[in-house]
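**Student:** Need a 3D model of the following:
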Amino acid sequence: MRKRYDYVIVGGGSAGSALANRLSADGTSTVLVLEAGRSDFVFDPLIHMPGALMFPSGNPLYDWAYETEPEPHMGGRRVAHARGKVLGGSSSINGMIFQRGNPGDYEKWATNEGMEHWDYAHCLPYFKRMETTLAGADAWRGGSGPLKLERGPASSPLFQAFFEATEQAGYARTDDVNGYRQEGFAPFDRNVYRGSRLSASRAYLWPVRDRDNLDIVTLATVTGLRWQGDRVTGVDIVRPRKRHSSVEAGEVILCGGAFNSPQLLQLSGVGDPEVLRAAGVTPRVELPGVGENLQDHLEVYLQHVSLQPVSIAPWLKMWKAPYIGAQWLFLNKGVGASNHFEGGGFIRTNDQVAYPNLMFHFLPIAVRYDGTASEGKHGYQVHVGPMNSDVLGHVRIKDADPFHHPAIQFNYLSTENDRREWVEVIRAARHILSQPAFAAFDGGESSPGPSVETDEQLVDWVAKDAETALHPSCSARMGVDDMAVVDPSTMRVHGTEGLRVVDASVFPSITNGNIYAPVMMVAEKAADIVAGNTPLAPEHPPVYRAGAGMPLYPEGDARNTAWNARTDIPSAMAAMAAPGEDDR
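**Tutor:** Presented below is the predicted three-dimensional model:
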């Protein structure tokens, strides 16, 4: 390591990988990436084999193994949160599902003061810059970016039954949930290329790791920020065998994610003074929003027994692992070459929401995310949960020790609206799974089972059985109001100099899908902001807006006026009526 860098990036995960690539591209700016986890070694199949995705979760070699405080509306149980403990961060252990979210998510961001340039038109060019859509580039999709996206074949009998069932249930098909029309069902894009996981590290860091102006250091925990007045001038680091050091920086950019970035801010005296003093930290910059506004997607698995031997359950038997591994290693194909989340879709559970509030992941096996509860039986399932819950939580340090996990509380199921949506979600999923297309396969619902039927029983089951979809975000949000943490025009932490945050924590609100793609978009856009580059010009292709005219916020919220101004109802209605527009 050098003694000083132009940019020190704290966290070599998704956002950190993208920033390191872009900020070092000029060949002159010196960039240091500090990752607390280990390297994502090329010979590690549990990272690079898509079909092995269930094994890193809960494994201390790969997972930081966070968990929430007892959730008061879930019987006091703690909910496990896997976070990647390797270079590439959670993109090295996640489900590899690539979902941008709905254009309405970014229109929603833009209704907040100071966020006007984070609308869909301004975000779209950065989505396109980062991707190579192997299914074909167009007005909505990119064709020359680092992220090469394979589309799931979703061709097995169970996937075909699922898609047919969605049409029988009255829902549309779409060509591309990341393109013109999100609402509907289709095969999914995946961060899989030539049979291997394409993490942020593999896509952005590996190709440029030999640049002379880029250093990547793993097993390096940043324990605090170094200050001169309100300016951050560097970081303190602990490496193996308790070796302490520090490095100077022109800019420090936090990319630790929704848990670690607010934690490091609070440890360094940036946050709510009451929270800091209670943890034994002297306040330096008063920002009460640090660690607040925490959001996530909770999900359940509706599982059915399959009457026909067409699921992938037999492949989970341990004695088949050597064959699966050899087939993947030498031929780049087989069961190990797929993440198996090959298709799904988005719907609105009622006509009063502006855009889809429910995402389906279909899986041709009945199994928990960590691989448990399969018992080798044939089955299938859908992963479902509300996408736009109004539940808010927090991340708060308990003490001044940087090696202690912070207190994480999501407050799942704490609002009446959230509980109501959960009932709608499960009934919508059951409606699809009960269609005639599944008649030849359906051996009955095994989870939650037919005895769970009333609204109260459904919510109780969610409280006992739901797991996180692993999308923590929004805990150091962009904005210009009193609870905002990050300036959306500079990515700087309010009240400081030389300190920025770029990761999922800066989202003003959670997007309605898996958050990896939005994180990468934020990093791409932030890279131009940090480097002082001319931003990419906004693009305005038409998008499907079935819920145009529906209010986005509760009645009386002034932001509804801004939302309505961004929604062109006549154009949306014309697009809906146009023949051949993905409505089959």
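
**Student:** okay, CA-based contacts and neighbour counts for the rest of this
**Tutor:** Fine.

**Student:** which element is Ile216 on?
**Tutor:** Per DSSP states H and E, Ile216 falls inside strand 214-217.

**Student:** Check the offset of stretch 453-467 from the chain's centre.
**Tutor:** 24 Å (CA atoms, centre = their mean, to the nearest Å).

**Student:** Run through who's touching it.
**Tutor:** With contact meaning CA atoms under 8 Å, 6 or more residues apart in numbering, stretch 453-467 is reached by 73-75, 79-80, 298-301, 413, 419, 422-423, 426, 448, 452.

**Student:** let's see this one next to it:
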Amino acid sequence: MQTYDFIVVGSGSAGSVVAERLSASGRFSVLVLEAGGSDRRFYVQMPLGYGKTFFDPAVNWNYRAEPDPGLSGNADHWPRGKILGGSSSINAMVWIRGQREDFDAWAAAGNPGWGYDDLLPVFKAIEDNEAGADAWRGAGGPVHITDTRDRVHPLTQRYLAAAGQAGLPLNPDFNGPSQEGAGVYQINAKNGRRMSAARAFLRPAMNRKNVRIETHALATKILFDGARAVGIEYEQHGRTHIAKAGSEVIVSGGAVNSPQLLQLSGVGPAPLLQGLGIPVVHANAHVGANLQDHVGINYTFKGRLPTLNQILRPWWGKALVGMRYILLRSGPLSLSMNAAGGFFRTDPAMARPNMQLYFQAFSTVIPKNGERPILTPDPWPGFSVGLSNCRPSSRGEIMIRSQNPRGYPKIVANAYSTEADVAEMLAAVKFVRKIAAQPALAEIIEEEVLPGPSVTSDADLIQDFRQRSGTVYHPVSTCRMGPDSGHAVVDPRLRVHGISGLRVIDASIFPDNISGNTNAAAIMTGWKGAGMVLEEQT
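**Tutor:** Predicted coordinates for the structure are as follows:
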């Protein structure tokens, strides 16, 4: 048994940042426990390789949600990273911060220091924006942000023109003064390689003598002395170990694993824990509750012009792009599947956008067993325009099923469980068709493949998006932040209510979801949370 100043459970988007920042001065010893293995894998580092990692149990928890009435009874696939870097090692790398109003609402809910003006300096410090620094963007930070405007497929320009014809202005930077409009997505990559949290933060920290990284180390229980967290029990290669924390235990397992570990350790809904025979250390009904996630769907079209399908599907095309990537770190394999997108309002009377768009210059209608068929797309020239809701009102939960730390928790997403969510998605899919009907795209579309021209009535459109929608992999809020334990799990300094020596620092603390992809905000949370820890060290 060894003692460290800090134990960080999870090396994902937030945990990697926490480990780096807490160890930077050399004053504190830090142990990082990661249930997965190394991120030094070809398909992890290659940006478009996440088609290979989408179902790979070597790097992916491969969770499955409960059959969801809102998704016509489908049990949704929930990939989460089980690897150094966590989900930042297997995600689509779209770099979106969220809207000013998202964070100002956090602060207004009783969380001082979490407003947009408070967080903007953090976002700027994190990034090394390829386009340079300005009033909103940062340069010289650990996370390199690539501007892909001159690298995306030519069909992207037709999408942008069609979006403009449908009324969306061109937006050159979704992380600038305004999020609304259509534009090309920036991605966290550098020199054709994924810029995960592990690459940006954890790898530099691993060279320090005061940092120890344990991989294949599954945290099974937080250890307490009364109401104080004092260490972690973990399993590694079939053996049980105990590590003690002289200062704090920091849980950074993400929206699934953080509430799971708290519940296994006796912090959570008392009836659930008592029913499973787990002694209650601190009762809090909100641990695992308030689950929020973005839900999305693609509309897919067969075109009259070549798309990435004609390059990525044939063997000679695979060889060509493979050699280009290996030799030059460029080409389609060096980019995200989401070339462009945008943000729009389903009702002009709304104060801000409530829907996100995605444009993909390829299509994957035909399934391929064992992997997401990104690298083996359809044999015809296809492309997709997708969307997801920014701030759905539906709420779910994540609860353990037993005392077994290797057992997967019960994920109840409750997608489209409110009339408001159904109504805005109905309006949103109609807007996707409006974009496709504009001259810039209509003249090169041969047919709508999914859902198809026969799906026209409101009832049929709703039935279709219930059947075909799914998570866009942004679960948050299962250990939500708030000033009192009657509504939250952690306080505004991310300390677990009712427990000392224990914090949760990851996207599970979001009071509400943000408008867009969550990885950048998760990294921000790691940076902000680690700063709070350091401020309290005497």
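
**Student:** Need the TM-score from the superposition.
**Tutor:** After superposition, the two chains reach a TM-score (TM-score structural alignment, normalised by the length of the second structure) of 0.95; 528 aligned residues with a CA RMSD of 1.6 Å.

**Student:** Alignment lookup: Pro364 of the first structure to the second structure.
**Tutor:** Matched across to the second structure, Pro364 of the first structure falls on Ala361, judged by TM-score structural alignment.

**Student:** Mind listing what's buried along stretch 400-409 of the second structure?
**Tutor:** Of the residues in stretch 400-409 of the second structure, those buried under the neighbour-count criterion (16 or more other CA atoms under 10 Å) are 400-402, 405, 408-409.

**Student:** my bad, should have said stretch 16-31 of the first structure
**Tutor:** Buried-residue list, stretch 16-31 of the first structure, by 16+ other CA under 10 Å: 16-25, 30-31.

**Student:** what's the answer for stretch 146-162 of the second structure, then?
**Tutor:** Within stretch 146-162 of the second structure, the residues that qualify as buried by neighbour count (16+ other CA under 10 Å) are 146-149, 152-153, 155-162.

**Student:** sorry, back to before: pull out the buried members of the contacts of stretch 453-467 of the first structure.
**Tutor:** Counted by 16+ other CA under 10 Å, the contacts of stretch 453-467 of the first structure give 74, 79-80, 298-301, 413, 419, 422-423, 426, 448 as buried.

**Student:** follow-up on the earlier one: tell me the one among the buried residues of stretch 146-162 of the second structure nearest to Leu119 of the second structure.
**Tutor:** Distance ranking of these against Leu119 of the second structure, using CA to CA, places Thr146 first at 21.4 Å.

**Student:** which stretch of helix or strand covers whatever residue of the first structure lines up with that closest one?
**Tutor:** When the first structure is aligned by TM-score structural alignment, the residue opposite Thr146 of the second structure is Glu150. Taking DSSP H and E as the definition, Glu150 of the first structure sits inside strand 147-151.

**Student:** same deal with Phe159 of the first structure?
**Tutor:** With DSSP H and E as criterion, Phe159 of the first structure is part of helix 157-168.

**Student:** chain center to that helix, what's the gap?
**Tutor:** 26 Å.

**Student:** cool, and stretch 269-278 of the second structure?
**Tutor:** 30 Å.

**Student:** tell me, it lands on which residues of the first structure?
**Tutor:** Residues 272-281 of the first structure are where stretch 269-278 of the second structure lands when matched by TM-score structural alignment.

**Student:** all strands in the stretch 201-350 of the first structure, in order from the N-terminus.
**Tutor:** For the stretch 201-350 of the first structure, strands defined by DSSP state E, counting those that start in this stretch occupy the ranges 214-217, 221-228, 231-239, 243-254, 270-271, 285-286, 292-294, 298-306, 343-347.

**Student:** coming back round to it: spatially, which pair of the contacts of stretch 453-467 of the first structure is furthest apart? Let me know, please.
**Tutor:** Applying CA to CA across the contacts of stretch 453-467 of the first structure, the maximum distance is between Ala80 and Val452, 24.4 Å.

**Student:** mind listing the helices for the stretch 51-200 of the first structure?
**Tutor:** Using DSSP state H, counting those that start in this stretch, the helices of the stretch 51-200 of the first structure run over 103-110, 120-130, 157-168, 200.
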